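[1] From the sequence below, what's the structure:
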Amino acid sequence: MNHLAHLLLAGDDEALRLGGLLGDFVHGAPDPALPSRVVLGIRLHRAIDVHTDRHPEVVAARARFEPPYRRYAGIALDLWFDHRLARDFARWSAVPLAAFSDAARELLRRHDALLPPALRRFRAYMEAHDLPAGYARREEIGRALEGVAGRLRRDNPLDRMLPLLVALDAPLQAHFEVFFPQLREFAQAWIEVNAAG
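    Next comes the predicted model:
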């Protein structure tokens, strides 16, 4: 899943949300100087990613892509599922998408001292593109795919995958409809076991 989903799945706990955003920017063991609940948020992010990659609906969704696209379908689906989540956000959250997105950027501003340089740079991108609310727009997903494609070391087709995602929207939505409620239950259970209190 991508940024919007990780924020939503972290629940109302600010530290878990911050960790959810840090998850893509912290590799290896988190800095021991980070607050313990932020570290838990990073661990939650990683648990969500592992659960997502193994989920039968996500496996089936990836299988809809032919080579050479299938190899990169997981990355594309993370972004596309955030698009579907943003498009129908009122169904998943009582907080309006714009307010939720503003709060996420404000969270990063308030905790600037904890952010690695790459996340500070990404925060500027978030501000410029109204993310994560901007993920509701297909063109923003296209820009994100192009950005990821450019950061990968090997040649890849990510910058050409938006038309495929659009063409597969109906079956991908069907996979998402089954998968996301189960992922939400997984995240809530993980928080109850690992981060309660």
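
[2] make it CA atoms for all contacts and neighbour counts henceforth
    Noted.

[3] Quick check: which helices or strands does the helix ranked longest in the chain pack against?
    With secondary structure taken from DSSP state H, the chain has its longest helix at helix 169-194. Packing partners of helix 169-194 (3 or more CA pairs under 8 Å, 6 or more residues apart in numbering; DSSP states H and E): helix 3-9, helix 36-54, helix 56-63.

[4] Of those helices, which is nearest V193?
    Among those, helix 36-54 comes nearest to V193, with 11.1 Å by CA to CA.

[5] Kindly spell out which helices and strands sit in contact with the strand or helix carrying D102.
    Taking DSSP states H and E as the criterion, D102 maps to helix 97-110. Applying 3+ CA pairs under 8 Å, 6+ apart, we find helix 97-110 packed against helix 14-22, helix 117-129.

[6] Confirm for me that E146 is in contact with P157.
    No: between E146 and P157 there is no contact under CA atoms under 8 Å: 9.2 Å.

[7] To compare against the first, here's the next sequence to fold:
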Amino acid sequence: MNYFAHLHIASITNTSWVGNLLGDFPVDVNSLEPDLFAGWRLHQQVDVMVDQHVASVAFRSIPRKGRRRFSGIIQDIAMDYWLIQYWEKFSSVPLTVFCEQAVSGLVMDKNRSPERLANMISSLEGSNWLSSLGTLDGVDRAIHSIMRRWRHGKHLQDFVDDLPNVIEQAEQPFLLLYPDLLDFVDQEMKKAEVTHNPG
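    Here you go, the predicted structure:
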């Protein structure tokens, strides 16, 4: 899952908006304040669950020109795309309202964010582009953003060249995976409650 899904999970678990994005940014985990650490930890748990889910394994196994070892990156972005397409299935909050809430929540903790995340939050303040992650152009921009800053970025070009087809391939895996992910997150939050309130 990419930014949008992690923000959705932050909203339904009442955990830190910024904390739930920190898993995608370099941070000193030992220096995180408790609320940020809880969000960071949840992000890590989500990433592991998604990576191991049978639907993710199936998506990565689809024959295509792009290298299998990098297909998980594309899957994360495509999952955001499909979450936005199916938004009303997973949330009663209107998409525009959610995007506003997410940015407001991120801005509150911008001063506790690493520089690259703080810059992204500033970008969202200037123009809230979260909903664009549910468009082909938005997916393209997200992939190119990774390509520019990642030393192996050139290997994602094959996926970009076949982007409409790759996104279509991610629809059924998303529909299989996301309900399971929300159930997983719910169970993890209940475990955390028991740990903090053993009586």
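
[8] what's the TM between chain one and chain two?
    Here the superposed chains carry a TM-score of 0.88, computed using TM-score structural alignment, normalised by the length of structure 1; 195 aligned residues with a CA RMSD of 2.1 Å.

[9] residue range for the helix holding D102 of structure 1 in structure 2?
    Mapping helix 97-110 of structure 1 onto structure 2 (TM-score structural alignment) gives residues 95-108.

[10] By how much does the matching stretch deviate from structure 1 on average?
    Compared with structure 1 after fitting, stretch 95-108 of structure 2 has a mean deviation of 1.1 Å; criterion: mean CA distance after the TM-score superposition for structure 1.

[11] Translate K154 of structure 2 into the numbering of structure 1.
    By TM-score structural alignment, K154 of structure 2 lines up with N156.

[12] for that match, what are its contacts?
    Y72, A149 (CA atoms under 8 Å, 6 or more residues apart in numbering).

[13] Repeat the analysis, applying 6 Å as the threshold.
    N156 of structure 1 makes no contacts at all, as judged by CA atoms under 6 Å, 6 or more residues apart in numbering.

[14] Determine the three-state secondary structure at it.
    Three-state call for N156 of structure 1 (DSSP: H, G, I helix; E, B strand; the rest coil): coil.

[15] and R84 of structure 1, how far is that from A118 of structure 1?
    26 Å (CA to CA, to the nearest Å).

[16] If you count surrounding residues, which of the two has more?
    Of the pair R84 of structure 1 and A118, R84 is the one with more neighbours under other CA atoms under 10 Å, namely 19 against 12.

[17] The helix or strand the more buried one falls within: average distance to aligned residues in structure 2?
    According to DSSP H and E, R84 of structure 1 maps onto helix 73-87. Helix 73-87 of structure 1: mean distance to aligned residues in structure 2 after superposition is 0.6 Å, counting by mean CA distance after the TM-score superposition for structure 1.

[18] contacts for that helix?
    By CA under 6 Å, 6+ apart, helix 73-87 of structure 1 touches M1, N2, R62, Y135, A136.

[19] how does it look with 8 Å?
    Applying CA under 8 Å, 6+ apart, the set of residues contacting helix 73-87 of structure 1 is 1-5, 53, 62, 65, 92, 97, 133, 135-138, 141, 144-145, 158, 161, 165, 173, 176.

[20] Now which of those residues would you call buried?
    1-5, 62, 65, 97, 133, 135-136, 138, 141, 144-145, 158, 161, 165, 173, 176 (16 or more other CA atoms under 10 Å).
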